[in-house]
Every structure is written in C-alpha cells, then in structure tokens.
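**Q** Fold the following for me, if possible:
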Amino acid sequence: DVIEAMDRTGLWGRLFPEWGAVRDLPPRDRAHVWTVDRHLVEAAAQAARLTTTVARPDLLLLGALLHDLGKGRGGDHSIVGAALAEQIGHRLGLWPSDVETLCAMVRHHLLLPHTATRRDLDDPTTAQRVVDTLGGDPTLLELLIALAEADSLATGPGVWTEWRAGLISDLAERCRAVLAGRPAPAPEPLTGEHRALALQFVTSGALHVTASGANGPDALTTITVVAPGRPGVLALATGVLALHSLRVHSADIRVVELPGGCAAVQSFTVSPRFGRPPDVALLRQDLARALDGSLQLEDALAAKERDYGELSTSGAGSSDVETKVLWFDDEATGAVVIELRTTDRIGLLHRVAAALEGNAVTIRWARIVTLGGSAVDSFCLTVPGGRGTPDGHTVLLPEARERIERAVLNAAR
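**A** All right, here's what the predicted structure looks like:
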C-alpha cells in the first residue's frame, strides 16, 4: 500500500526512475499472475518473512524488490537488471561491497532454482559450479536461497512446491558442504527394497507399480515402476502416466543387472493435473497393456490431447514459447545433458523419451519443470557410440548430437 501510494504521487518514480520500464508490464507466461512491478512488490513482501534467516536482511529486501527490474528492456533481464542494481545501489549510498552483493543477487537470482530443477545434484561438480559462480561467498548463497523462495511465492500459486523446495534445499546443503570443506552427500544407492523388487521381477516377470506420498489435489506422489530393463520402457511408463493426467516433475531411472536378467527401476515424482491421483491398479494394468502392445498409447494420448489439450496449453503467452534444445556436459560422469524448452502438452515427456530411446541413448535421469504453458525438460544421457577421452569420459559425436536434437524437436511439435 505504501509503495502504491508513493507511485501514485510520483515519489516512487523519483526514488527509482528505472521502475518506469516495468510499471504495468504484463508477464510472459501464465505462471506469473501479477504484472512485473506488482510481482517485485509481492516478492519484497514475501522476503520480509524470511529476514531472520539471513545475515543481511536489508540486502534481501532490496534484492527482492529489484531482481526482475531488467525485464522489458531487451536482452537477458538478469544481466540488464544487475547493471541497474549497481547504479541504484550507488545512488542509495550503499557501501561498494554491498553494491557488489546486490548486483550478484540480481544477476544470479535464477541460479539456484534453475540448477536444482535441471541438473544432477548427485554430480559433485554441480554444487562446486554454483559455489564458484558465487565466488565462494556464503552470505550471498544464503541470500539467494531466501530470494528463490520469495520469488517463487510471489510468482503465483503452485510454483513454490514441496518438490521445488526440497531440490533447492538439497542443492543449498551441498553448496554449504563445499564451502565448509565437508564431503558432499553421496548419491543414494539402490535401496534393498528396490533391489529385492528387481530380483522378484527377474524371477517372476511380474510387473511392479506402487505409489507413496500424500493423496490429494496438488499433492506430490512417488510412483515406482519395476519393469523390463530394455529400451522403450521409459517412454511407455511416462505415456501411461500422461494418459492418467499425471504431470511428471522428476524421474530417476536405474537398470539393475542381475544373474537372471535385468530390470529397470524407475521412480517418478508426479502430481495430478486435476483431481486426485488414479488408483495404482489402473496404472499397473495400462502399463502391462502398453508393454504387450494391446494398448495403443499414441492413439490414446492423441485422443486425450484432443479432449483436454485446450486446458493444458491455453492461456496468455502459452503458444509463444520458442522451442529449442540446449546441450550441457556432466563432468563427473562423462554423460551429456540435453535440455528442451517448449510449450507444454499432454504426452510431451512420452514423445521426447521415445525419440531419445529410439536413438540408442540411455536416459540416466530426467528433470521436468512446467510453469504455466512452458516446459523445460532436462535429460542426462549416456551414449554407447560416443568417443572416448583420455579421462575415460564419453563425448557425443557431432553427427549423433544433430540427429538426436532433430528427433527431440520433431517430438516436441
């Protein structure tokens, strides 16, 4: 109310002349329910609840107020905003070191959420890269942790989820371990229960599907699938989940080699698009039908998209998402990460997984982020046909990379 009153009288514009470019600026996607200027005010209000969690509450509030100020000017809004934050900091009379911290907050305000939701946190280089980007500054790290929460809460309902909060918390703890010189948490091994289920599948051939977690609207559920360890199973599993209106947020895929054969242990973190999660028995039944070919997933998903596609892709700006593919290296394992940015649609993950598995690559893990009508899907790949390097890693050959990228782009259309 105070800021709105100052804005109406022109005082706010005198204090922050840079505010004019974001005043009443509409958001780019449906996830943001406010105009950019209102979002910044809401973020500052959310940050006020978190001031006791950081050493510099003054910089947290100011960083929250300015973090998206670079929007509406062209170029990367984080870089543009950092330059604006620098001139504002000097004009407000902040100490040079505080101006530097404020600029870094604006420049890197997306670093933690993007890294946590799109990269392998078990890769020790992930946390190390974040710490290096922040110059090893623990105060800046804590400010960005709080800013990530305030920014998400101010974006709109359903953005700051239990899943997102857990990933950012995990990444933050790993970064703290790097800063303190402690060993990073080791990757979780395959549990004894999952290994027993894999052995049971190899012995009996019985498909295993279970669900755990809360049961209700917007609740996160973990679906565990133990199925044949062969190419194409991930695409079938994600297709069945999409058929039952489940949105996949993350997936962990492990192939267990046993004396009698191999089994794929797949864990999916999901939430219902609407209503409540389906009965596990129905998921198991449809997955069994998909595996034996009696369920034509492509036809079923196409019919569902015709019936419900408007619900998943309608909204301002949802059709304006540019489809593109980015590539990154996973230094610790030698795998590569492919990131797809496109418009969300029913069955998208199924089609992309089918395209990847059809190109003889192994998907180690997947991270799926959906904001409004936009989807950012990241897949960690290992490629049998890659070229070896002196350190034992695998390099995806350019021609193979081009072929895979073309297949993924076609699947996203």
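**Q** contacts, neighbours, all on C-alpha from now
**A** Will do.
**Q** where do the helices sit along the stretch 151-300 of the chain?
**A** Remark: helices assigned in the stretch 151-300 of the chain by DSSP state H, counting those that start in this stretch are 162-180, 192-204, 233-243, 280-292, 297-313.
**Q** how far is the last one from where the chain is centred?
**A** Pointing back at helix 297-313 there. Distance of helix 297-313 from its chain centroid, counting by C-alpha atoms, centre = their mean, to the nearest Å, is 23 Å.
**Q** Which strands or helices does it pack on?
**A** Judged by 3 or more C-alpha pairs under 8 Å, 6 or more residues apart in numbering; DSSP states H and E, the packing partners of helix 297-313 are helix 233-243.
**Q** do that again at 10 Å, thanks
**A** Packing partners of helix 297-313 (3 or more C-alpha pairs under 10 Å, 6 or more residues apart in numbering; DSSP states H and E): helix 233-243, helix 280-292, helix 348-357.
**Q** another one to check against the first:
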Amino acid sequence: MGDVAARRLDLAGTRSFAAAGAGPERRRRLAEFNAAWLGEVWADATESLRQPPASGIALAAVGSVGRGEAGPLSDYDLVLLHDTRALTNDDITTLADRFWYPLWDAGVRLDHSVRSVSQCRTVAADDLTAAVGLLDIAPVAGDAEVVAAARATVSHDWRAQARRRLPQLVEAVAARHHRHGELAQSLEPDLKEAHGGLRDLTILRALTEAWLAERPRGEADAAYALLLDVRDAVHVVTGRGRDRLGREDHDAVAALLGHDDPDDLLAAVSDAGRTIAYALDGTLRRAGQSQRARVLRVGPRRPQMVPLGYGLFESDGEVVLGSGSLVETDPQLPLRSAVVAARAGLPISPTTLDNLATKSPDLPTPWPATARDLFSDLLAAGPGLVPVWEGLDQHGLVDRWLPEWAAVRSRPQRNAVHRHTVDRHLIETVVHASGLVRTVGRADLLLLAALLHDIGKVRGAHDHSVAGAPLAEDVMRRLGHADADVAVVTGLVREHLTLIELATRRDHADPATVDAALAAVDGDRDRFELLLALTEADAVAAGPKAWTDWRAALLRQLATAVRARLDRTGGEPSTPGERTAYETELAATTASGDAQIPDEIVRALAAGDPHVEVVANGGSWRVDIADRDRLGLFADTAGLLAAEGLVVRTAVLRTLDGAAVNEWHVESPSGSAPEPERIRRGLARLATGDRGPLGLLERRRQFARRRAGESGLGLPGQPRALVVPGASTDATVIEVRAEDRPGLLHDLGIALAKSGVSVRSAHIATYAGQTLDTFYVTDRAGRLLDPGKVAQVVAVVIDTCDAG
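**A** Alright, predicted model coming up:
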C-alpha cells in the first residue's frame, strides 16, 4: 500500500466512525486531503512546463471524488480538461505524463482522461454513463472556469435531450439492477451498483438535473449517508477499495459502526437500500410522466383520471385520491386504496400515501368485519401485492396495522435456502399462497398464516415457530377474528415446518410419520390441507433450493399417506403394527410398483447380474436397483452413485424373497442423467470384491480435501448423531448432522454394516455444505435396536463423520 493510501486510511481511522455524524466530517477531511495532494502534484507538473498556462487548462474530478464523497480507498476519476487554445497538443501530452505518472507511482487506483470542453460534450452525447458522470464534474486545480464551462455545456445538452435519453437511462438502470441484484435482499450486497445502491442516487440527481422530476430528500439522503458510512468501513477493515459488503467482513464492519450484532448492520443496510430503491422507482415514474406531458402537450394539459372506485383514480400509472375523498374520516380508506392498487397492478402515488399515513384515523381495536375483509382481499391480490405493500411499509401504514412487523422488517436470513429478508419472504409467501386458495376451505386463514408464519424470526428467538405463535395470536385478536380462527392460524404458524421436515427426513411408509403429521393438525382434514398449502407456499417463496422437484415429490407422497389415513380412520392415531393400505403398499412395493419381482429380473439376479432402471422425475432421477441382498450393498450403492457425481436425496430399501429391491432418488449437479449400464456394471464388480468402480470417489475426496485446505476454513462444529424417539414403531431412527463431503453416505453405510445394523431407509438433505441425514435402522432380525446397541451405533456414526 502506498503512502497516499495509508494517509487516507489514517484520516479515516477507526475513531472517526464512533461519534454520531462522524461520516460527513470524515469525508470532508478526505476531500480536503485529496484536493491538497492533487493540487501539489498539479503544481509540480505545470511548473515544469516552459510556459505554464495562466488559464484554459484545469484538473477536474468526477464520481465520488468530484462530489466530495470519496471513501478512504476510492478510485481517483480525473479529467485533464483544456481549452484547445491554451496549449499545443505536445504541451498537453507532456503535462498529462508529468501529472499521471506521480499518481501511478503513489500506488493509487486511477481512471483518467484528457479532454477539451467540446470533447466532453461529444463523449456525453455518445455515452450515457459518461454523461451522467460529467454532470458531477468539479474543479480540483487550475482554471475553474474551464470546468464550469464543461459542466454547463453537458448539463444544457442533458436537459435538451432528456426526452430522447430517458428511455435509454431506464433501460441501462434496469440492466444494471438485473446484473447486481437487489441490495435489500442480499447477504453480500453491492453497495454501489445494486438496486438501492449508491449509484441510484446519482441517477436521481441526473433526473433532477434534466428537470424531469424533483429529487426525494430527507429519508433518501439519510439512507445514502448510511451506505457511504458502510462503504467507508469496508475500505478500512479490508484495506481495499471494495464496494461489496462480504460475509467475512460483517462482524468487523458492524463493530466499527457501533452495532452489537452484524444482523443489525445488515438490517440497516437493507432498510437504506429499500429507501433508495423506492425513491428511485417513484422518481423514474414521475420522470416518465413528465416526459409524456412534454410529448402530448398542445395546450394546458389536464391529468387523465381513470376512476377505480372508492374515490380513487389511475393517473399516469399510479393510484391517486380524488379531490372528494374522505381521508380524515375514513379509517378504512388506506386498506381500500391498497386493495384497488394491488388488484390493478399499480403503485400508490407517494403523495397519496403521505396523505393516507398522516391524515387517516387509526382503525378501532378489534377491527370491524369490513376492515378484516379488505385486509383479506389485499392479501389475495397476487403479485400486485409486493410493490403496494412496499409503499405502505415505506410510509408507516404497515406498522399501524401490524406493530409486530417492525421486528422482522429487513431482518436478514443467514440461510442458504432463503433468498429474501424475513419481511419480504412473508410477502412472497402470501403471493404464492394466493395461487393455492382453491385447494383449501378457508382461503383467508391460509393467507393470514402465510403473512405471519415467520413473524417469530426476531433476535434471540430459539425456535421461531414457537416464538411466532403467540405473536400471530395477538395479531389475529387485534384483527377481530373468532377464537376458532385464531386457534387455526396460531397452530399453522407453530407447525409450519412440520410437514416439510417429516417429508424429507422421515419414512412415509412408517405409521408413526403419518401420526406425527396428523398430530400437528389435531387430526383435522381441513387444517391439514391448510398446513400443506402453507408448506408449499413457504418453500416456493424461500427459493429454488427449498422447493426442488424431489422435495415437492416427497411432500406429495406424505400428503397421499396422510389422506389415506384420514379416509380410513378420520385421523385417529395408528395402533402398533397397523398400516393403511397405502402405507402397506408403500412399504412393500418394489421400485417398479409391483409386489412381485418379474421373472426376468429374478433370473438376472440368480446369474449375479443386478438390474438398474433410471426414471426421470423433473429435475431429478429415480434409480431403481434390484440386486442380490448382501452385507454392504447400501454402502456400495451409495459410494458408486457418489463416484458417478450424483447427489443422493432419498434411499428406500426393501427385501423381497432374498433380493434387495431399492429405490434411490438422486440429483445430478452436472445435469447429465445417470447411466444405468455403468451403475449395473459397477455393482456387479463391487459384488465380487473389486473396488475399482469407487476409484473416482477417492479422487473426488482428495480434491475436496485439497480445496478445504486451500480455503483455510475450519469445521463449523462437531458432528452430531441422535436418536429420534417415537419417530417409528418398528425401526430405530437416527439423525446425523455433519459437514458434507464426497462419499459420506458410503462411509456411513459401511460403518452401519460393520456394526451389524440394517438400513431400512435413508433420507438425505444438504444445506450450505451441512448434511442432515436420517436413517431408519434395525438389527439383522428386523427388530428395534436395544439401548446398548443404539449407543454403540451413535458413537460409530460420529467417529465416521469425524474421520473425513
């Protein structure tokens, strides 16, 4: 690091982050340093010329340096600006070399150009990004009038060409947002380029400069200052001029900015990003309105008002209040406005939201029935709910209706499955649930449960489902719902993870699994269908990692088993050894769906030739394998599939007439389908003791170990193995949590086989590099393991996980 960079970091030392309002003062000092140092270099460069110019040439800055907002390690974006009459081309070249080289020698990051005023005008006309940047051009040294002339010329052209360039600007902004994502919804946000980032406020300034719209101030400026502070802190803690807040920097940046918890930092950054994004989106709409007004204006232009009902109108793509609306006397008008806007797929005008937030009276507690109905209509509006809810939230109306919302607003989720903050995830869940309302008897309760299912994800909550249930109850009572409905929604919130956990971690053919699913809904069919729909909506809203084809298939399979029990017993718990017809079929069926093994497969098995069939299942595959039953077959199959690069999700193992008839559900990260002939040949070789087919697995293991060593990352914690009591009446259920690695399932299979344990089924899940595997095991005679054997198996499993 050069002396200049070190000096800038020293000016932005850790103490400069401690005091309130320290950010603007820190950036002022940095701006003064930048101006002084660049001025010195400029003076040295110009004095060395034979005839130093008195006027007509200057050093100018654009970007953060030009705005006086540069961070400790921001790039220098400089322009050597000249009037072509001031110096010859040779003199300009000489001056540029004498100025740029000392900057490079000082080790600073430099973006530089040499331009005349007319060239600035040409570049701005041809390059949209350059035009926006040159609007902020500021003098650093030399003739300030040249810089003023360039800025005035570019600004004049920008205003004159605003109508033509606005569509280009909108398209460029959308493309940038698509590349860099939404700042508010990222755990590693790009503070500059993402939607809601620092560059978006530069766009706001450009729109204002074009006289197309007024720039929102107040909250937008405060949000911008916060992001600048975070950017400065990133520079200090990393020693690099980064704009991305990486996961590895969360703790240090949070501490530097005075946050006790890095999640509080991320919530503040998310809030700031949402504020800026909301301001930009609204300003772009108003700029478009202004542009259309210029195009259409022949005489005085009257706004086109399309009535939407309830005193609300569509005007220029926004919902606005009519002049006769009773804002000050109708407490339900905000709800009516939201319903109308969401159904129409339109945002509510910020001015209208301000009026609704500041002038409309509060709803009484409990809410009247008409207000409850309006709220249900709002939740049922579909995708139009998302932007409308954001506007309501930005203007404080959501807090008035749901005070509990403040605790989950912008709350980050450090989970590889989730793609949104808690509050946005809740709204996305409602949107997806609105497409499932015809599958349930009470659509309103489904939507309310979707809105509230993660309301307990607050700081300090050990189990957010349990913590959320009383909060959901408070909300339901405030809204005025009947006791029975309160109990249903509260129960759905408490149990919203139960079905997906049973579907992915338990054996659906085991009556105890169905018992657990029914216990979560008190044996009630209507509540089960509500919980099933909520489970699907929650997973879909979480993202593609939470709602894969195999997880959807497992949930459908569990639902079929539960419905079969409900049809037969009305939801009563099973008695020991009792199965429904579906459970019996599921437990005894072969992979192909027949109760008996076909004769040709029997003959092949007798000759020592395994049978393998691959069935496509959306984005995953089912691999049906029939082979002679033998010790270690489970481990060999798991190892072979891992060697082929396949990820096992579920294995269901059955024995019929001395033959193993097993069903494996796998995914292929490469996208290539499993090759049944390769798997068949590999199993045949393994049965003879030839371990050659597992050679590729060992190479995968070595590669994984090398990568782990190069990363320098330690294990996230010790592996755990525990018995799940009551999960099955005829098998011992062991749950294993450990760091995932190639061949782990193979290693566990070998360990269980050596322990004298049979695996009846295995249910595999992996999140963020951590595996959560559930094994249904018995002794060789098919009985539950005794306590001593359980302790031995648990110890062996832990040792096997540690051995990797």
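**Q** Comparing the helices of the stretch 151-300 of the first structure, which stretch has the densest surroundings?
**A** Compared across the helices of the stretch 151-300 of the first structure, helix 233-243 shows the largest average neighbour count, a mean of 24 (mean count of other C-alpha atoms under 10 Å).
**Q** returning to what we had before: distance to Glu193 of the first structure for the helices and strands packed on helix 297-313 of the first structure - can I get that in CSV?
**A** Output for these, formatted as CSV (distance: least, C-alpha to C-alpha, whole Å):
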stretch, distance to Glu193 of the first structure
helix 233-243, 20
helix 280-292, 18
helix 348-357, 26
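**Q** Among the ones you listed, which comes closest to Leu396 of the first structure?
**A** helix 348-357 (13.4 Å; C-alpha to C-alpha).
**Q** aligned partner of Val794 of the second structure in the first structure?
**A** Residue correspondence to the first structure (TM-score structural alignment): Val794 of the second structure is matched to Glu405.
**Q** helix/strand/coil for the closest residue to that match other than its chain neighbours?
**A** Of all residues not flanking Glu405 of the first structure in the chain, Val325 sits nearest, at 6.8 Å (C-alpha to C-alpha, 6 or more residues apart in numbering). Following DSSP: H, G, I helix; E, B strand; the rest coil, Val325 of the first structure is assigned to strand.
**Q** Alignment lookup: Thr208 of the second structure to the first structure.
**A** For Thr208 of the second structure, the aligned position in the first structure is a gap, per TM-score structural alignment.
**Q** so Thr208 of the second structure touches Thr283, yeah?
**A** Yes: contact between Thr208 of the second structure and Thr283 holds when scored by C-alpha atoms under 10 Å: they sit 9.1 Å apart.
**Q** Mind checking which of those two has more residues around it?
**A** The neighbour count for Thr208 of the second structure versus Thr283, taken as other C-alpha atoms under 10 Å, is higher for Thr283 (21 against 17).
**Q** Map Gly135 of the first structure onto the second structure.
**A** Matched to the second structure by TM-score structural alignment, Gly135 of the first structure sits across from Asp522.
**Q** Which of the helices or strands spans that match?
**A** Per DSSP states H and E: Asp522 of the second structure is located in neither a helix nor a strand.
**Q** Could you give the number of residues near it?
**A** Residues lying near Asp522 of the second structure (other C-alpha under 10 Å) number 14.
**Q** Who are the contact partners of the match of Val794 of the second structure?
**A** Residues in contact with Glu405 of the first structure, defined by C-alpha atoms under 10 Å, 6 or more residues apart in numbering, are 324-327, 338-340, 355-356, 399, 411.
**Q** Spell out, range by range, the strands that occur in the stretch 701-804 of the second structure.
**A** 720-723, 732-739, 757-767, 770-779 (DSSP state E, counting those that start in this stretch).
**Q** So which of the helices and strands packed on helix 297-313 of the first structure is nearest Arg91 of the first structure?
**A** Counting by C-alpha to C-alpha, and looking across all of these, nearest comes helix 348-357 at 48.0 Å.
**Q** Tell me the residue in the second structure aligned with the residue nearest to Glu405 of the first structure.
**A** By TM-score structural alignment, Val325 of the first structure lines up with Ala721.
**Q** which residues touch its match?
**A** Neighbours of Ala721 of the second structure in contact, by C-alpha under 10 Å, 6+ apart: 734-738, 772-774, 793-798, 801.
**Q** Arg176 of the first structure now?
**A** For Arg176 of the first structure, the contact set (C-alpha under 10 Å, 6+ apart) comprises 127, 131, 136, 138, 141-142, 170, 182, 184.
**Q** With adjacent residues omitted, what lies nearest to the residue most central in space within the first structure?
**A** In the first structure, the centroid-proximal residue (C-alpha atoms, centre = their mean) is Thr117; its distance is 3.0 Å. Nearest non-adjacent residue to Thr117 of the first structure, counting by C-alpha to C-alpha, 6+ apart: Arg367, 6.0 Å away.
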